[in-house]
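Q: next input, structure requested:
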Amino acid sequence: MKAQVLNRFGDPDVFELTDVDSPAAGPGEVLVRVAVAAVNPLDAKIRSGAMSSVFPTPTPAILGSEIAGVVEATGADVTEPAVGERVVGFAASGGYAELVVTTPDRLAVVPSDLSLTRAATIPTAAETAQRALALIGVQPGETVVVNAAAGSVGSAAVQLLVSAGARVIGTASADNHDYVRALGATPVRYGDHLLDDLASVAPHGVHAALDAGGRGFVDQILGLVEPGRIVTIVDFAAGAKGVNVAAGNPFAIDAHTIAPVLDLAAAGDFATEIAGVVPLADIAEAHRLSERGHLRGKLLVRVADIPGANA
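A: Here you go, the predicted model:
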């Protein structure tokens, strides 16, 4: 099968598109033919070598932990999902490849009226947002600031918070303010303007905050929100300040929380944005786009043309 292989750490051009042996589904495993894989910020950090102390990655390696595709085969003792079903979720082997192996608990069946491409925007965003928000226990009527509200995790968090009855303020670049507003949040600017903007739109204060973008946000918001009601998914050093760090383990999470969100998306009640779709051969360009930041939505890699991918 074709795969983008990482033979050494470094800049985005270290990937090599090559033929490798196809994996097989063992007992309790599922083999998925990949239509679409997501490019997450963590992928670029692993590729660069920056995360080697946290997530040791022996090379050669195939990256990509989030995929959507069709079940190609199942191992012994697997009854669901069935061969031929469209699925989305998390890969145990690398998703930048035509075939991946994973386990049933890490997959969710995609509703018939949701495309695989759209479904691929949901798993990490929905799971991460739900896990992070659980740490700060937002109540209806509270005001919450979401940093990087136009990104995939941020926009998921905004929608989950709004549906739970919270008032949401979202940081975003000016070009994304209309999008953040459409999600149900009040947009504010990043950076030096943040505290002034928050004083204007939330004169009675802010109860909690979710940091999905870093860039000094935690240090800014600590003056307004008690540390125990701040959660970050990117600023790992913030734990020393009493802030909740929702690091998680991308190689251990399951898909049990994403099925309801897939249903909401199929019904038009959960919106996602696609920042771009690039061919598997252009994975280096996808990583460069990811590292520039300020993406609106999810960056995807088209691995193969599979019926139903764009339906």
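
Q: please count neighbours and contacts with C-alpha atoms only from this point.
A: Will do.

Q: a helix runs through residue 10, doesn't it?
A: No - under DSSP: H, G, I helix; E, B strand; the rest coil, residue 10 falls outside any helix and is assigned coil.

Q: quick check: it touching residue 49?
A: Yes - counting by C-alpha atoms under 8 Å, residue 10 does reach residue 49; the two are 6.7 Å apart.

Q: so which residues of this structure form helices?
A: Taking DSSP state H, the helices of the chain run over residues 41-48, 116-119, 123-134, 152-163, 177-183, 194-201, 217-221, 259-266, 283-292.

Q: mind listing what's buried in the fourth one?
A: Residues of helix 152-163 classed as buried by neighbour count (16 or more other C-alpha atoms under 10 Å): 152-162.

Q: all strands of the stretch 51-200 of the chain, in order?
A: Ranges of strands in the stretch 51-200 of the chain, per DSSP state E, counting those that start in this stretch, are 66-74, 86-90, 99-102, 107-109, 143-147, 167-171, 186-188.

Q: wait, which of those strands is closest to residue 257?
A: strand 107-109 (9.3 Å; C-alpha to C-alpha).

Q: so what does the closest one touch, helix or strand wise?
A: For strand 107-109, the packing partners by 3 or more C-alpha pairs under 8 Å, 6 or more residues apart in numbering; DSSP states H and E come out as strand 86-90.

Q: quick one: contacts of the strand it packs on?
A: 65-71, 81, 102, 106-110, 116, 119-120, 123, 251, 253-255 (C-alpha atoms under 8 Å, 6 or more residues apart in numbering).

Q: want to throw the strands of the stretch 51-200 of the chain into TSV with mean neighbour count and distance to residue 234?
A: Below are these laid out as TSV (neighbours: other C-alpha atoms under 10 Å; distance: least, C-alpha to C-alpha, whole Å):
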stretch	mean neighbour count	distance to residue 234
strand 66-74	27	18
strand 86-90	30	20
strand 99-102	26	26
strand 107-109	25	25
strand 143-147	26	11
strand 167-171	27	15
strand 186-188	25	20
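
Q: to residue 208, which of the ones you listed lies closest?
A: That would be strand 143-147 among those, by C-alpha to C-alpha, at 4.8 Å.

Q: relative to strand 167-171, how tilted is that closest one?
A: 20 degrees (axes from the mean of the first three to the mean of the last three C-alpha atoms, to 10 degrees).

Q: starting at the chain centroid, how far to strand 143-147?
A: 18 Å (C-alpha atoms, centre = their mean, to the nearest Å).

Q: who's in contact with it?
A: With contacts defined as C-alpha under 8 Å, 6+ apart, strand 143-147 is touched by 138, 154, 157-158, 166-172, 202, 205-214, 217.

Q: this one as well, want them side by side:
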Amino acid sequence: MRAAGLASFGPPDVLHVMEVPEPHAGAGQVRVRVRAAGVQPFDCRVRAGGFPPGRTFDMPVIPGNEFAGVVDQLGDGVDGFSVGTAVLGFTTLGSYAEYVVVGADQVVPKPGAMPWEVAGAFSGSAQGAHMAVEQMGVRPGETVLVNGAAGALGTMVVQLARVRGAATVIGTARPRNHDHLRSLGAVPVTYGPGLVDRIRAVAPDGVDAALGWEVDGLRAALEVTTDADRVVSMVFSDEVAQLGLREWTGERSAARLTEMLAHHSAGELAVHIRRAYPLDRAAEAHRDVGSGHGRGKVVIVVDPAAEPW
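A: Just a heads-up that it's a prediction; the model follows:
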């Protein structure tokens, strides 16, 4: 099968289309013919050699941790799915390929009205947002700060915090993305020097909970948040640990994904697709995500000819 993979770690250009053995579903697994795969910052870290601690993988490595497609093979003992079922799901690696094999508990049915590119880019940010809002402990009437709010995960967190009843969601972003944040129900502020003062202009009594990415944003969040235990970082590093923040917790699951799909179907969560790239331009997709300042999600279209887009 065709896949976008890498034979050595490095910059985006190490990612290219190659022929790799076609996988087959084992007991308790399903094989999915992939239509679209979302691109996450995690994928970029993997490509650069930043594997999770204690994890090693044989070359070639095929990135991609979220996908949507059609089940085309069932392993022994799989109930609840049939060949031809449209699904979306999650894994750690392997989604930038024509086929991906995962446990049957890692996929859920795709809503019929959800476009393929949205489905392929949904699982990672949706589940990450669910975990972030849980860890922040967002409650009705509170004020929440989201750094990098225009990005793929940030937009989901903004919307889910509003669904959970947050009275005010402050989102940091470049000025060109402020209107986008307003459309999601957030109060936009520009990040950079003077961020704390701009946040306090919106929330003079401070914020109840905050989500951050970069160390500078997390420092600002700690300064304005009334309870440091409710400042959450999605990216954990030695620098973040030095700030005294708790380590990120949470596991992806079909139940978590199903709950987020219900919010999407109810019109409570919108997914903005920044750009869709064909499989042979996966390196460009990584450069796009690696820029760190885009709006919404980047997706790789693996099989555009399978059915109408």
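
Q: ok so, going back, can you list the strands of the stretch 51-200 of the first structure in TSV and add distance to residue 134 of the first structure?
A: Formatted as TSV, the strands of the stretch 51-200 of the first structure follow (distance: least, C-alpha to C-alpha, whole Å):
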stretch	distance to residue 134 of the first structure
strand 66-74	22
strand 86-90	21
strand 99-102	26
strand 107-109	21
strand 143-147	13
strand 167-171	16
strand 186-188	22
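
Q: so which of those strands gets nearest residue 37 of the first structure?
A: Among these, strand 66-74 comes nearest to residue 37 of the first structure, with 4.4 Å by C-alpha to C-alpha.

Q: report all helices and strands that the closest one contacts.
A: Short answer (3+ C-alpha pairs under 8 Å, 6+ apart): strand 66-74 of the first structure packs on strand 30-39, strand 86-90, helix 116-119.

Q: ok, residues contacting that strand?
A: 25-26, 28-39, 81-91, 95, 116-117, 119-120, 123-124, 306, 309.

Q: that one vs the second structure - mean distance after superposition?
A: Once fitted to the second structure, strand 66-74 of the first structure is off its aligned match by 0.6 Å on average (mean C-alpha distance after the TM-score superposition for the first structure).

Q: and the helices of the first structure: which comes nearest residue 56 of the first structure?
A: Of all those, helix 41-48 comes closest under C-alpha to C-alpha, at 8.6 Å.

Q: can you select the buried ones from the contacts of strand 66-74 of the first structure in PyMOL?
A: One line in PyMOL is enough to select the buried ones among the contacts of strand 66-74 of the first structure; burial here means 16+ other C-alpha under 10 Å:
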select buried, resi 25+26+29+30+31+32+33+34+35+36+37+38+39+81+82+85+86+87+88+89+90+91+95+116+117+119+120+123+124+306+309
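
Q: how many residues are close by the residue mapped onto residue 178 of the first structure from the second structure?
A: Aligned by TM-score structural alignment, residue 178 of the first structure pairs with residue 179 of the second structure. Number of residues near residue 179 of the second structure (other C-alpha atoms under 10 Å) recorded here: 14.

Q: again with residue 12 of the first structure
A: For residue 12 of the first structure, using other C-alpha under 10 Å, the count is 18.

Q: separation between the nearest residue to residue 86 of the second structure once chain neighbours are set aside and residue 307 of the second structure?
A: Nearest non-adjacent residue to residue 86 of the second structure, counting by C-alpha to C-alpha, 6 or more residues apart in numbering: residue 70, 4.4 Å away. For residue 70 of the second structure, the distance to residue 307 of the second structure equals 11 Å [C-alpha to C-alpha, to the nearest Å].

Q: what do you get for residue 103 of the second structure?
A: From residue 103 of the second structure to residue 307 of the second structure the distance is 25 Å (C-alpha to C-alpha).

Q: repeat that for residue 297 of the second structure.
A: In terms of C-alpha to C-alpha, residue 297 of the second structure sits 22 Å off from residue 307 of the second structure.

Q: which of these two has more neighbours?
A: residue 297 (26 against 8).

Q: hang on, isn't the more buried one packed against residue 39?
A: Yes - counting by C-alpha under 8 Å, residue 297 of the second structure does reach residue 39; the two are 7.5 Å apart.

Q: shared neighbours of the two, anything?
A: In contact with both residue 297 of the second structure and residue 39: residue 121, using C-alpha under 8 Å, 6+ apart.

Q: show me what contacts residue 60 of the first structure?
A: Here residue 60 of the first structure is in contact with 5-8 (criterion: C-alpha under 8 Å, 6+ apart).

Q: er, residue 188 of the first structure actually
A: Applying C-alpha under 8 Å, 6+ apart, the residues contacting residue 188 of the first structure are 169-172, 177, 194, 197-198.

Q: got a markdown table for the residues you listed, with distance to residue 227 of the first structure too?
A: Converted to a markdown table, the contacts of residue 188 of the first structure look like this (distance: C-alpha to C-alpha, whole Å):
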| residue | distance to residue 227 of the first structure |
| --- | --- |
| 169 | 18 |
| 170 | 19 |
| 171 | 19 |
| 172 | 22 |
| 177 | 27 |
| 194 | 18 |
| 197 | 20 |
| 198 | 17 |
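
Q: which one of those residues is nearest residue 292 of the first structure?
A: Looking across those and measuring by C-alpha to C-alpha, the closest to residue 292 of the first structure is residue 172, at 14.9 Å.

Q: how close does residue 14 of the first structure sit to residue 132 of the first structure?
A: Residue 14 of the first structure sits 33 Å away from residue 132 of the first structure, going by C-alpha to C-alpha.

Q: who has more neighbours, those two?
A: Legend: neighbour count by other C-alpha under 10 Å for residue 14 of the first structure and residue 132, higher for residue 132 (25 against 16).

Q: so the more buried one touches residue 230, yeah?
A: No - applying C-alpha under 8 Å, one finds residue 132 of the first structure not in contact with residue 230, separated by 9.5 Å.

Q: touching both of the two, which residues are there?
A: In contact with both residue 132 of the first structure and residue 230: residue 210, using C-alpha under 8 Å, 6+ apart.
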